[in-house]
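In: Mind folding the following:
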Amino acid sequence: MKYFFSILFVTVLFSCKNSQNTVLNPSTKAAYGVVDVYAKETQIPATVKPLLDLWLRDTFVKLGNDGYYYLTGTIGMEGRTTSRDLSPGLQIWRSKDLKKWEDLGIVWSLDKDATWQGEFDVVKGGPKEDLNQNLIGEKRRTLWAPEVHYIKSQKTYFVVACVPENPNGNGSYILKSTSGKAEGPYVNIKDNEKGPIFPRIDGSLFEDEDGTTYFIGHNHEIAKMKPDMSGFAEPLRKFNETKYETEPYIEGAYIVKEGGKYHLIQAIWSVRQPDGTFSYNGLNPYKNNKVREQNLYSYDVVVASADNIYGPYSERYTVATGGGHNNFFKDKKGNWWSTMFGNPRGDLMKRPFVTRAAIFPIKYKDGKFSIDDNR
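Out: Prediction:
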């Protein structure tokens, strides 16, 4: 069965009897954090369809040094629709044209290649249901949000991935390819040989033009890497960011550089407010079931920019409604693209196509990224 992605562009009509959805007056500037989830310019094109017919979250694509694009993401065991309990490890695909994808298989296995990451964690209280209503057992061993980066200064590939629960600690770790190839084999870098190098999920890497590489951490943290990529060269520090009045939970931090500026890309939920508007000025949806089930609309891509990698960063702006936990990458012609997967929670994603890897064209103009409807 082929899965096709279709986004329903919503036209909102106002009347005294129907005021659930409120659209901002275009003549007035909205308060920072208020978002128009129906804005035409942030809707993912209806022509976008999956790259693979496979359950996958947190899609990551990047051009390697060998002319191949490499794709990875969060996967579960074969035949399952969750990664919250068990995962086989790191799976990678490659393509020359972003259309036909070759499966390189599990290039780093939790059974055969992992060290401390391969230990099972015991879920306290026994079996329970996860957020996708899949029954999980007492044991879990997962690999979330992997990214594959070619670091030019090291002439090899590095993988950043994370584990939400493990006897040796929760958090992110970095693997290094010993062959110089994206398919590995991979080994732990020195500073995470015995446990996570970072105590939270969703780590990332960014190599600057001078070869300096930085680790980007979940919930707004950054640290410069040592020249040999064996660990952090400095203590973790917080980005200097423009905050919302009520700072919400944010995931999937990633950095690109364009136009001489650093662009901090993050994933954030839009939440329906009591007055019918939508805002990023909200609660943590994962800690409040009522908020999660009733008021989430879309898992969005937001971007903030700065002249210095540490900040200060501008106010965040929305690039793609429903495209959250993604990355931006350039193709061989210099065109920008964004990945996506379609979060299976929230009003927007009640569609036939969710949790599938996809990409859509974006552009950089006048200092900002936006969806490119002309490609």
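
In: going forward, measure contacts between C-alpha atoms and count neighbours the same way
Out: Will do.

In: can you pull the contacts of the residue nearest to Gly203 when sequence neighbours are not counted?
Out: Nearest non-adjacent residue to Gly203, counting by C-alpha to C-alpha, 6 or more residues apart in numbering: Gly217, 4.6 Å away. Neighbour list for Gly217: Phe198, Arg200, Ile201, Asp202, Gly203, Ser204, Ala253 [criterion: C-alpha atoms under 8 Å, 6 or more residues apart in numbering].

In: closest to Gly137 among those?
Out: The closest of the contacts of Gly217 to Gly137 turns out to be Ile201 (C-alpha to C-alpha; 21.8 Å).

In: Setting the sequence-adjacent residues aside, check what's closest to the closest one.
Out: Distances taken as C-alpha to C-alpha, 6+ apart put Gly171 closest to Ile201, at 4.9 Å, once the chain neighbours are dropped.

In: Please give the structure of this sequence too, so both can be compared:
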Amino acid sequence: MSIKNTIKNWVLCSALLAALPITVTAGNKAEIGVVKDFKVTSQLASRDQAVRMFEGEFFRDPYIYLGPDDYYYLTGTRRHHLSGGSKKDWTSEGVELWRSKDLSSWELLAVPRRLGDLSWVDGLKAHSDEVGKGNARVWAPEIHFINDKWVIVHTTSVRKAMLYVADKAEGPYVETELSTTIDHKHDPSFFHDDDGKVYLTHRVDTVVEMTPDFNELTDNEFKVKPANRKMGHEGLYLTKVNDRYVIFGTAWSTDKIGRGSYNMYYATATDIRGPYSDRRYMGRFLGHGTPFQDREGQWWTTAFQNGKTMDFNTITKAKGLEKKKYTVFKDGIYLVPLELTVKSDGDVFFTPLDSRLVQPGPEEVQKF
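Out: Below is the predicted model of the structure:
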């Protein structure tokens, strides 16, 4: 994709996920090659609503990337997807990689990297025993193509990020030197600037330049944030549209973890270090989405269920939303069409084209 926090976060997420040993089971490759055709081509073409796929499956942090081979690649945190475990199990010890030509029909290309395959798995187990009760799971993986290499980065449930590189999207992947020392980087992502520099972004405000071989983090680390306030809680994502740098971040509408709706916000600047604009409202229920352009240049963002699902008409009449954790989304993943507006001064603005997502809720702390 060319466009493309706190301890409380950690405690909350850990409470939501069931524990899973770091070991992997036999037969995990049985699903490779499976094709899921969601037959949503006409819905995607209409670009007036969020389009749901992977119905019935618990799928968080969905990430989509249009590769140089003209395939779309999809990954994320998905439950019971490797060895046919029960729906109460989290088998996210591997990075699952799907690909598609049309955003509708998806093939499971590979599970190119698993925690149990790491050369330093014993060290990770020791780290898991220290901070994660002996268990580790893959969270929020992303795949990028940078400097003629496919690069996978993700965090884990035990505050340890990972980074791997390969010549092909499906692998084989090798661990970079950085992968054993990168330590905790919450929701890590990459940004490849026009001048060739590669940056790792993480938490909600941290950007650090990397060496071109992905083996080291340089001393060039800096913070990015909106001019008027903190962006949010997690999910820093950096991209560039024309000459504007855009930082996206995630926050609960009440500024309290797990209260209100899980939303996306953004800010823009003409320099990567800023200063950035005030925090702008991107869309309701779109938290930890990843904006991307399709091959026609149209903008989308991913979305997923985080909160109790409520009908939108019910939401509009509901009281006490500041005490709830609510969403209009169900399980699976969603593709949400976005409209990009470029002003005369070059500044850029994003608006979701699904009318349910445009306006903030009445419990929104920031007024827009």
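
In: Map the residue nearest to Ile201 of the first structure across to the second structure for me.
Out: Counting by TM-score structural alignment, Gly171 of the first structure lines up with Lys160 in the second structure.

In: Wasn't that match part of a strand?
Out: No: counting by DSSP: H, G, I helix; E, B strand; the rest coil, Lys160 of the second structure falls outside a strand, being coil.

In: can you count the residues close to it?
Out: 23 (other C-alpha atoms under 10 Å).

In: is it true that it touches Thr180?
Out: No: contact between Lys160 of the second structure and Thr180 fails when scored by C-alpha atoms under 8 Å: they sit 9.0 Å apart.

In: In the second structure, which of the contacts of Gly217 of the first structure still touch?
Out: Among these, the ones still in contact in the second structure (both residues aligned by TM-score structural alignment, their matches' C-alpha atoms under 8 Å) are Arg200, Ile201, Asp202, Gly203, Ser204, Ala253.

In: Of those - the most surrounded one?
Out: Neighbour counts for these (other C-alpha under 10 Å) peak at Gly203, which has 31 neighbours.

In: which residue lines up with Lys155 of the first structure in the second structure?
Out: So Lys155 of the first structure corresponds to Asp148, using TM-score structural alignment.

In: can I assume that match is in contact with Asp167?
Out: Yes: Asp148 of the second structure is within contact range of Asp167, at 7.4 Å (criterion: C-alpha under 8 Å).

In: who has more neighbours, the two?
Out: Taking neighbours as other C-alpha under 10 Å, Asp148 of the second structure and Asp167 compare with Asp167 leading, 14 against 10.

In: any idea how far the closest residue in space to that one that isn't next to it in sequence lies from Thr254 of the second structure?
Out: Among residues not flanking Asp167 of the second structure along the chain, Lys149 sits closest, at 5.4 Å (C-alpha to C-alpha, 6+ apart). Applying C-alpha to C-alpha, to the nearest Å, the value for Lys149 of the second structure to Thr254 of the second structure is 40 Å.

In: Between these two, tell me which one has more neighbours.
Out: Neighbour count, other C-alpha under 10 Å: between Lys149 of the second structure and Thr254, Thr254 has more, with 20 against 16.

In: re earlier: let me have the contacts of Gly217 of the first structure in JSON lines, adding secondary structure as columns.
Out: Shown next, in JSON lines, are the contacts of Gly217 of the first structure (three-state DSSP):
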{"residue": "Phe198", "secondary structure": "strand"}
{"residue": "Arg200", "secondary structure": "coil"}
{"residue": "Ile201", "secondary structure": "coil"}
{"residue": "Asp202", "secondary structure": "coil"}
{"residue": "Gly203", "secondary structure": "coil"}
{"residue": "Ser204", "secondary structure": "strand"}
{"residue": "Ala253", "secondary structure": "strand"}
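
In: which one of these sits closest to Gly231 of the first structure?
Out: The closest of the contacts of Gly217 of the first structure to Gly231 of the first structure turns out to be Phe198 (C-alpha to C-alpha; 10.3 Å).

In: Give the burial count for the closest one, as a bare number.
Out: Number of residues near Phe198 of the first structure (other C-alpha under 10 Å) recorded here: 24.

In: what's the answer for Tyr317 of the first structure, then?
Out: Neighbour number of Tyr317 of the first structure under other C-alpha under 10 Å is 18.

In: for Pro248 of the first structure, same thing?
Out: Pro248 of the first structure, neighbours per other C-alpha under 10 Å, totals 20.

In: Contact partners for the spatially most central residue of the second structure?
Out: Centroid-nearest residue in the second structure: Asp61, 4.3 Å away (criterion: C-alpha atoms, centre = their mean). Counting by C-alpha under 8 Å, 6+ apart, Asp61 of the second structure touches Gly76, Thr77, Trp139, Ala140, Pro141, His288, Gly289, Ala303, Phe304.

In: how much space is there between the aligned partner of it in the first structure and Ile75 of the first structure?
Out: Aligning on TM-score structural alignment places Asp61 of the second structure opposite Asp58 in the first structure. Distance of Asp58 of the first structure to Ile75 of the first structure, given as C-alpha to C-alpha: 9 Å.

In: so what sits against both of those two?
Out: With C-alpha under 8 Å, 6+ apart, Asp58 of the first structure and Ile75 have no common neighbours.
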